[in-house]
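Asks: give me a 3D structure for the following:
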Amino acid sequence: MAQSQRFASTQAPAAPGIDTVIARMRALALDLPPRDGVAVFNRLYLTVTETVGRAVDRGAAGGFPDRGAASTLGVRFAERYLRALDAAVLGGRGPACWRPLLQFRRHPGVRPLQFALAGINAHIGHDLALAVVDSCRTLGCGPDALEDEFERVGDLLVLLEERIREELMPGPDLLQVADPLTHLLGSWSLERARDAAWGSARALWALRELPCVAAEFSHRLDTSVGLVSRMLLTPLPD
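Replies: I've put the predicted structure just below:
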C-alpha cells in the first residue's frame, strides 16, 4: 500500500495494550473450569493473541510494518470479547452474538469443539468488523488504510482454526459416526467469516454519518451472528 494512503502513525512504535489484554485472558484461563465453554474458547484465543503480540513486537519482520496500527487493531479486537464477558459478570445482556456461548457454556451436551466454533463465530463475525471501525476512529483513518493489518491479523487467526483441529477435532473414525458434528463442522467457514467482517466494517464506516442507520446495521449484524452461534451450540447426543 502506498505511503500516501497510510496515516501519520506509520512509523510509530507499538501502542501499549496488547500485554494488558493478554494478562486479562491469562487470568481468565486460571479462574475458569477447564470444561467451561468460555474457557475452551479463551485458551485458544489467548494463544493466538500472544502470537499477534509477538508479531507486532517484531514489526516488519513479523509482518506488521505499522506496529502502532496493528497494536490498536489487536487491542480493540480483544477488548470486544472482554467487554462481553464483563457485561455477563455484571448481569447485563451484552452483545447478542456472545449470549449463546454464555448461556450454554456449561451444557453437558455441547462439545468443546462447538464452544470453540461459537466463540470464533461471535468474535470474527461481529467483533472484528466493529474493531476495525473502532481502530479507524482511534487512528483517524478509513478502513482501506488498515487493510494490510486486517489481512495479517486474519492470517494469524488461521492458527486458531488449526489449533482447534489439532486439539478438539475427533478422530476420522468418530467423525464418520458423529454425523451431526460433521454437519456442524461443514456449516461454518473462517475464510467466509473474515470476508464478511471486512465488508461489514467498510459498510459501517460508510454509514458513520448516518448514526441511526449504522446502529440498525450493527444490531442486525449482532443478532444474525448470534443466531449462527446458537445453531453451532445445538446439544448433540453422545
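
Asks: contacts and neighbour counts: CA atoms only from here.
Replies: Noted.

Asks: buried residues, the helix or strand harbouring Ile164. List them.
Replies: Secondary structure from DSSP states H and E places Ile164 in helix 147-167. Of the residues in helix 147-167, those buried under the neighbour-count criterion (16 or more other Cα atoms under 10 Å) are 148-150, 152-154, 156-157, 159-161, 163-164.

Asks: run this one through as well so I can compare:
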Amino acid sequence: MAQIDHFTADSAARIDSGGPSVGPVVARMRALRSEWPATDGVAVFNRVYLAVTEEVGRRIGRGEFPDRRAAVTLDVLFAERYLSAVGTVAAGGRPPACWRPLFQYRRHPGVRPLQFAMAGINAHIGHDLALAVVDTCRTLGCEPPDLEAEFDRVGDILTMLEERIREDLMPGPDLLEVADPLTHLLGSWSLERARDGAWSAARLLWRIQELPGLADEFIERLDTGVGLVGRCLLTPWH
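Replies: From the prediction side, this is the model:
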C-alpha cells in the first residue's frame, strides 16, 4: 500500500515535531492563496479548504474534539493529500485521477467558481478522506472506530460550511440562464453521501490492507470513480 505508507512515513514526523498542530498546513494553503489569481479553479477550492481548515483548528483549540491529537493528526494527514496533489502538478507530474479534472479545467472560462469548489470537495472527500483515516490509524496505532467521533465532527463542520459556500459562489441574477442547470447538476452531488462513502471505504480499506494487490486495486478504482464524478461536476456552461 505505497500511497498510505508514503504519507504515514513522511507526515508523522511533522506531526510529532513540537506537538501536533494544523498551523503548518494552514500556512502552506495561505502561501498558495497568494500565488494564484482569484479566478483560478484550484485557487477557488484552496480558499474554501483554507476556511474549513482554519475553522477546524479553532475548534480544536477550544477543546471541541474529544481527542485533540487524533483530530489534529487526521486533519493534517487529510490536508497533506491535497497539498501533495498541488506539489505533484507544480513539479510537472500527474496528480491522482480524482484531482486531474480540477487541474485540467482550472482556467476554463465556462466553468463557474461553485463548480470548481465542489469538484475539489468531491476529490478530497471522495478519495482523500478514506486514505487519510487509514493514514491516521497507522500513525497513531489505532483503528477506524477509534476515530469516528473526530471524523463526525470534521464532517459536521464541512456540512455547515457547504451551504455558505453554495450561497457565496452561486451565480447571481445576471447569470440566470445558467443557474437552473447548474443548480440541477450540483444538486445531484451530496456531501453527506460522500462522507458516508468515505467512512465505509476507510473501514473496508483497513480490513484489506494486508492484501496489497486487492488494496491497491481498491484505491485505484476509488480514485478513478471519484475522478469521473469530478469531470461531470466541471461540465462547462459555455
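
Asks: tm score of chain vs chain?
Replies: Once the chains are overlaid, their TM-score stands at 0.89 when taken by TM-score structural alignment, normalised by the length of structure 1; 222 aligned residues with a Cα RMSD of 1.8 Å.

Asks: in TSV: the buried residues of helix 147-167 of structure 1, plus distance to Gln176 of structure 1.
Replies: Formatted as TSV, the buried residues of helix 147-167 of structure 1 follow (distance: Cα to Cα, whole Å):
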residue	distance to Gln176 of structure 1
Asp148	39
Glu149	39
Phe150	36
Arg152	34
Val153	33
Gly154	30
Leu156	30
Leu157	27
Leu159	25
Leu160	24
Glu161	20
Arg163	21
Ile164	18
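
Asks: show me which of these is closest to Ala203 of structure 1.
Replies: Lowest distance from Ala203 of structure 1 to these (Cα to Cα) belongs to Phe150, with 15.4 Å.

Asks: find the centremost residue of structure 2, please.
Replies: Compute the mean C-alpha point of structure 2, and by Cα atoms, centre = their mean the closest residue is His124, 2.3 Å away.

Asks: residues touching that residue, list them.
Replies: 81-82 (Cα atoms under 8 Å, 6 or more residues apart in numbering).

Asks: residue farthest from the centroid of structure 2?
Replies: Ranked by distance from the centre of structure 2 (Cα atoms, centre = their mean), the top residue is Asp174, with 30.9 Å.

Asks: separation between the residue nearest to the centre of structure 2 and Arg100 of structure 2?
Replies: Taken as Cα to Cα, to the nearest Å, the spacing of His124 of structure 2 relative to Arg100 of structure 2 amounts to 12 Å.

Asks: which SS state does the equivalent of Arg62 of structure 2 over in structure 1 fall under?
Replies: The criterion is TM-score structural alignment: under it, Arg62 of structure 2 has Arg58 as its aligned partner in structure 1. When classified by DSSP: H, G, I helix; E, B strand; the rest coil, Arg58 of structure 1 comes out as helix.

Asks: secondary structure class of the nearest residue to Arg58 of structure 1 once chain neighbours are set aside, three-state.
Replies: Beyond its immediate neighbours in the sequence, the residue positioned closest to Arg58 of structure 1 (Cα to Cα, 6 or more residues apart in numbering) is Phe64, lying 7.7 Å away. The three-state label for Phe64 of structure 1, taken from three-state DSSP, comes out as coil.

Asks: what residues are up against Phe64 of structure 1?
Replies: Applying Cα under 8 Å, 6+ apart, the residues contacting Phe64 of structure 1 are 55-56, 58, 70, 149, 152.

Asks: which helix or strand contains Ala179 of structure 2?
Replies: helix 176-187.

Asks: in that helix, what counts as buried?
Replies: Buried residues in helix 176-187 of structure 2, counting neighbours by 16+ other Cα under 10 Å, are found at 179, 182, 186.

Asks: which one of those residues is nearest Ile15 of structure 2?
Replies: Of all these, the one with the least separation from Ile15 of structure 2 (Cα to Cα) is Leu186, at 35.3 Å.

Asks: quick one: contacts for the residue lying closest to the closest one once chain neighbours are set aside?
Replies: In this structure, Leu186 of structure 2 finds its nearest non-sequential neighbour in Leu233, 6.8 Å apart by Cα to Cα, 6+ apart. Contacts for Leu233 of structure 2 were tallied using Cα under 8 Å, 6+ apart; they are 115, 118-119, 185-186.

Asks: kindly provide the distance from Leu233 of structure 2 to Pro181 of structure 2.
Replies: 11 Å.
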